[in-house]
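*Asks:* Here is a sequence with its predicted model. Questions after.
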Amino acid sequence: MNLKRIHHVAIICSDYERSKHFYVNVLGLEVIHEHYRKERNSYKLDLKVNEYDQIELFSFENPPKRLSYPEACGLRHLAFEVENIEEAIAHLHKHDIEVEPIRMDPITGKRFTFFADPDGLPIELYET
């Protein structure tokens, strides 16, 4: 097997319009394709992060809550690389999004922080 890279990350949201606004208008991801699946009464929104990476945003009627704790088994968080963490935090603050204090990665010496999407999914900003 020769895995080249991660193609996409799929996220199920509880409120499609609210999450679409967050990922498109707040985070600035570009819409590749939006498709309404009538048979499921659900949307699938493909979002472009950069020239390689994508996020798939799904809506389903009454999706069950996923209990998540910092050290629970499974996907821990979604991380985005940024050049200037202060600028990214200032942008989030303009949209009234709470951001944790900046931390330092003890191994790489790089700065990072966390905030949450509308459903509480932890998102990391990692400064390069």
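*Replies:* Here it is on my side, so go on.

*Asks:* okay, CA-based contacts and neighbour counts for the rest of this
*Replies:* OK.

*Asks:* for the longest helix seen in the chain, the distance to its chain's centre please.
*Replies:* Longest helix in the chain by number of residues, with DSSP state H as the criterion: helix 85-94. Relative to its chain's centre, helix 85-94 lies at 15 Å (CA atoms, centre = their mean, to the nearest Å).

*Asks:* put this beside the first:
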Amino acid sequence: MATMKLSPCANVHTCRAKTAGVVRASYSAFRLISRPNVNPIGKRLQQLSASTATPLPSLAPPATSSADAVDASGKLTFHGVHHVALICKELERSLEFYQGVLGMEINPDRPHHKLPYRGAWLWIGPEMIHLMELPNPDPAENSKRPEHGGRDRHFCVGMASLDALAEKLDKAGITYTRSMSGRPAIFFRDPDANCLECVELAPWR
């Protein structure tokens, strides 16, 4: 293997002078590269470094705009029904109906201690019913409401089996009517005359 032969300095002073010259030249080159406003080569190196560097992920929340609230045609974007609010006279009586008869479960993540009235949130599929113990501005007696709930204010929910529901309503002594249009649907009222419609169909979400 060939080896590089280094020529010795003539004396110590000569070696020191050569070393100092190399250091000064290196420092001058570094200053030119690190000052892009003076040296175009340094400017180009900084541009290349910036273009090839991997950007850090942003921790800021994604930017939103009013355009996100409308679709391509300019219509408002709705996601679905979040909950239905029902007025009740006695919360415990309503919970006995919705939990005891219909088997709905309370959503514990929606506490009521921040509201100025008693109430409860009940799961009904992916949505909720909000029971509110408040004075009812509507007649709360079935005799003062339309006999068929389909002709009164009501909300409709889909379910797997009307036969199973009818069996529970019959066992609890709750009156109900079937849809007059022939659809597989049942209308009935809670203890405060709020009307529910249940229709038998396959899941649509």
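*Replies:* Structure received. On a predicted model such as this, the values are computed, not experimentally measured, just so you know.

*Asks:* on that earlier part again, so the longest helix of the first structure matches what in the second structure?
*Replies:* Helix 85-94 of the first structure corresponds to residues 162-171 in the second structure, going by TM-score structural alignment.

*Asks:* so where do the strands sit in the second structure?
*Replies:* For the second structure, applying DSSP state E gives strands covering 83-88, 119-124, 127-133, 154-159, 176-178, 185-189, 195-200.

*Asks:* Put together CSV for those strands, with mean neighbour count on each row.
*Replies:* Output for the strands of the second structure, formatted as CSV (neighbours: other CA atoms under 10 Å):
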stretch, mean neighbour count
strand 83-88, 17
strand 119-124, 21
strand 127-133, 19
strand 154-159, 15
strand 176-178, 17
strand 185-189, 21
strand 195-200, 20
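
*Asks:* Next, the contact list for the residue mapped onto His82 of the second structure from the first structure, please.
*Replies:* Aligned counterpart of His82 of the second structure in the first structure: His7 (TM-score structural alignment). Applying CA atoms under 8 Å, 6 or more residues apart in numbering to His7 of the first structure gives the contacts 52-54.

*Asks:* I'd like to know how many residues surround Val22 of the second structure.
*Replies:* 11 (other CA atoms under 10 Å).

*Asks:* Quick check, central residue of the second structure?
*Replies:* His79 (10.6 Å; CA atoms, centre = their mean).

*Asks:* ok, it to Glu127 of the second structure distance?
*Replies:* Here the criterion is CA to CA, to the nearest Å. By it, His79 of the second structure lies 12 Å from Glu127 of the second structure.

*Asks:* For the longest helix seen in the second structure, buried residues please.
*Replies:* Identified as the longest helix of the second structure according to DSSP H is helix 12-34. Of all the residues in helix 12-34 of the second structure, those buried under the rule 16 or more other CA atoms under 10 Å are 32-33.

*Asks:* go on, stretch 99-115 of the second structure?
*Replies:* For stretch 99-115 of the second structure, by 16+ other CA under 10 Å, it's 104-106.

*Asks:* So which of these belong to helices?
*Replies:* Short answer: those have none in helices (DSSP H).

*Asks:* Output those in TSV; the columns should cover distance to Asp190 of the second structure.
*Replies:* As requested, those are exported to TSV (distance: CA to CA, whole Å):
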residue	distance to Asp190 of the second structure
Met104	13
Glu105	16
Ile106	17
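
*Asks:* out of the residues you listed, who's nearest Phe155 of the second structure?
*Replies:* Met104 (15.9 Å; CA to CA).

*Asks:* Alignment lookup: His130 of the second structure to the first structure.
*Replies:* By TM-score structural alignment, His130 of the second structure lines up with Glu56.
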